[in-house]
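Student: coords below, sequence missing:
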């Protein structure tokens, strides 16, 4: 048994400290759940930053599509890169969990106060308990590494959601700005016309001031729309990690229409409970606490050390020669038998179990709310597209006919066109609401609505999380 543990410890000591497989797992999650590949660097090398900067420059050479924006954010967002480094920490913990504790060497040197010579001794000891606890410690470290992988994967999904919302925000702000420019232009025409008519004495002073005030209001609204676009662009800049000379990007597409059909929404709760990475992380936490309790039970003797000791007492007569022999030290759990530590672990386990169950309840509620928001937003978009906009466009067309027949004046025609601009702005708001609801729902279920994130097979041999794509058994071989 001792030789097996020693061999395992030595092989673990040679294991790679680079979290290559853990990063590959996160990369696979992103590819499966977001649809973006080649966005996670598998290794951290000296020129990693230079490679990222070159890739960023390459992506910014063309107008940004949503996929390119997601890829850029996953490569360049510094907050996410900081979270990726947690994989290196967990990988180092796994390697360290498989290593033997360093042996302890001690010695002393004494001089006789009566001039009878020198004495002293040397000892070398090794903790025996730590040797036998290595397998249990590695199981805990594997669970922690698996938990870190899904936590980082969840952060990738959160970042992807934020990028999607920011991307839609820029598209919507640009569309609103164009519509407001149309409204401002119409208000300007009305203002100029009213000014000429007032000079000719054809309208009252009150009417002239009302048209001027409407133009003032439109110009102020235009300034707000311009500011909204600036703020939206800066939000996307933050998500993409851009600054300096990289801010002059453009988007490849305007605000998209809703898809012709919606993915099946009936099984979203089951899918979310199966696929959500924050739930997988909570299950890993429960599993690691269960492993920690088993380790604590196995380590009921706090410390057990064995070694060899050599000594020579002061003097050079018989009985004061060098002696050598084995040594054994055992900590007696008299004053602190470890009950408090064991109770702490049990309370932490119950805490983790309650948290996991509460998170599952919250997830189901979030999915139900997100589904209703998506359905309602879709109905609003369809109503605007099928009823409101055609009706307003018909009103403008009929108003133009009456204007050409001299049945209504210019102001009535301009007001009808202004109503059309307002309806289009409300339609943009409805579209934005749909895409925001879709992004939130995709985060709530743990991936793209149109993709299947399931992965078969167990994750942990000792009981816990199932239904995640992370295979801790594979990660433990690193």
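Tutor: Done, it's in. All values reported here derive from a predicted model rather than from experimental measurement.
Student: drop to CA atoms for contacts and neighbour counts, all remaining ones
Tutor: OK.
Student: Share the number of residues neighbouring the closest residue in space to residue 65 that isn't next to it in sequence, please.
Tutor: Nearest non-adjacent residue to residue 65, counting by Cα to Cα, 6 or more residues apart in numbering: residue 252, 5.1 Å away. Around residue 252 sit 12 other residues, with neighbours defined as other Cα atoms under 10 Å.
Student: before we go on, here's another structure to hold up against the first:
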């Protein structure tokens, strides 16, 4: 919609000034600003309450340097499941991409919460020896009328983006925990099968010697040899599984180059002496 304003008339000039003041006041009253944490407050609260870990959205060089210092400090020691989760939350590129999408969603929220900018134009009309100057102020009345509804929709989308970022944080933490325990379990089984292979080899060699003396028949000798071959094949498969599990954990942690030489325990932690009492487990399951 537009309003032609002819400056030869004092009334027209006054009307143009009023319209300009109206649009300026509307624009200033609707100005929105970015939140100090760029929407990360909800994500940080969920991470702290659920998994007791800190999160950070890396947007500056100082943020990246701080995250790298924390990660390197954690990698100097043997990784525990908690330290592995914290490394992933600070160093995983996919998670940082989700946090960047949250920042873009807030940008869309700010853009949709602002009223449309009015357009000013000046034109000259010449004819019959006369010259007229026409000024126009063009504003989108429909956009102004629907501004509250568009702002509410944008706010809901931003809220969904916050929840998606929080969900991605919890999903990554769960995946890191599974990958960590699988990698450690593969190491534990590999140690166990290494001992089993050594025992099977000694037993097969003893069976061969007994067979030469006639103290052990061919069938029992073949059985021991088969057990030794089967144990050797199982150990080779476990070594491959241990390598794959370790590589998956390294990928989830976001490590590369010289940082992939992580130290993992050789055995799983001991099981508790008796089952833990969790009286509120059903309530927690329903609440979450």
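Tutor: All right, it came through fine. Not measured: the values here are computed from a predicted model.
Student: show me what contacts the residue nearest to residue 65 of structure 1?
Tutor: 62, 63, 64, 65 (Cα atoms under 8 Å, 6 or more residues apart in numbering).
Student: In structure 2, what residue corresponds to the second one?
Tutor: This points to residue 63 of structure 1. By TM-score structural alignment, residue 63 of structure 1 lines up with residue 78 in structure 2.
Student: thought that match was touching residue 261?
Tutor: No: if you go by Cα atoms under 8 Å, residue 78 of structure 2 and residue 261 don't touch, sitting 10.6 Å apart.
Student: Quick check, central residue of structure 1?
Tutor: Nearest to the mean C-alpha position of structure 1, counting by Cα atoms, centre = their mean, stands residue 155 at 1.0 Å.
Student: Map that one onto structure 2.
Tutor: Residue 155 of structure 1 maps onto residue 168 in structure 2, by TM-score structural alignment.
Student: Residue 178 of structure 2 versus its match, what's the distance?
Tutor: According to Cα to Cα, to the nearest Å, residue 168 of structure 2 and residue 178 of structure 2 sit 15 Å apart.
Student: what does residue 74 of structure 2 give?
Tutor: For residue 74 of structure 2, the distance to residue 178 of structure 2 - Cα to Cα - is 19 Å.
Student: which of the two has more neighbours?
Tutor: It is residue 74, of residue 74 of structure 2 and residue 178, that has more neighbours when counted by other Cα under 10 Å, with 17 against 14.
Student: Pull the number of nearby residues for the nearest residue to the more buried one once chain neighbours are set aside.
Tutor: Closest residue to residue 74 of structure 2 apart from its sequence neighbours, by Cα to Cα, 6+ apart: residue 83 at 6.5 Å. Each residue near residue 83 of structure 2 was counted by other Cα under 10 Å, and the total is 16.
Student: what's the helix or strand for residue 50 of structure 1?
Tutor: According to DSSP states H and E, residue 50 of structure 1 maps onto helix 48-59.
Student: residues contacting the equivalent of residue 47 of structure 2 over in structure 1?
Tutor: Residue correspondence to structure 1 (TM-score structural alignment): residue 47 of structure 2 is matched to residue 30. Taking Cα under 8 Å, 6+ apart as the criterion, residue 30 of structure 1 is in contact with 36, 37, 153, 156, 157.
Student: Sounds good, over and out.
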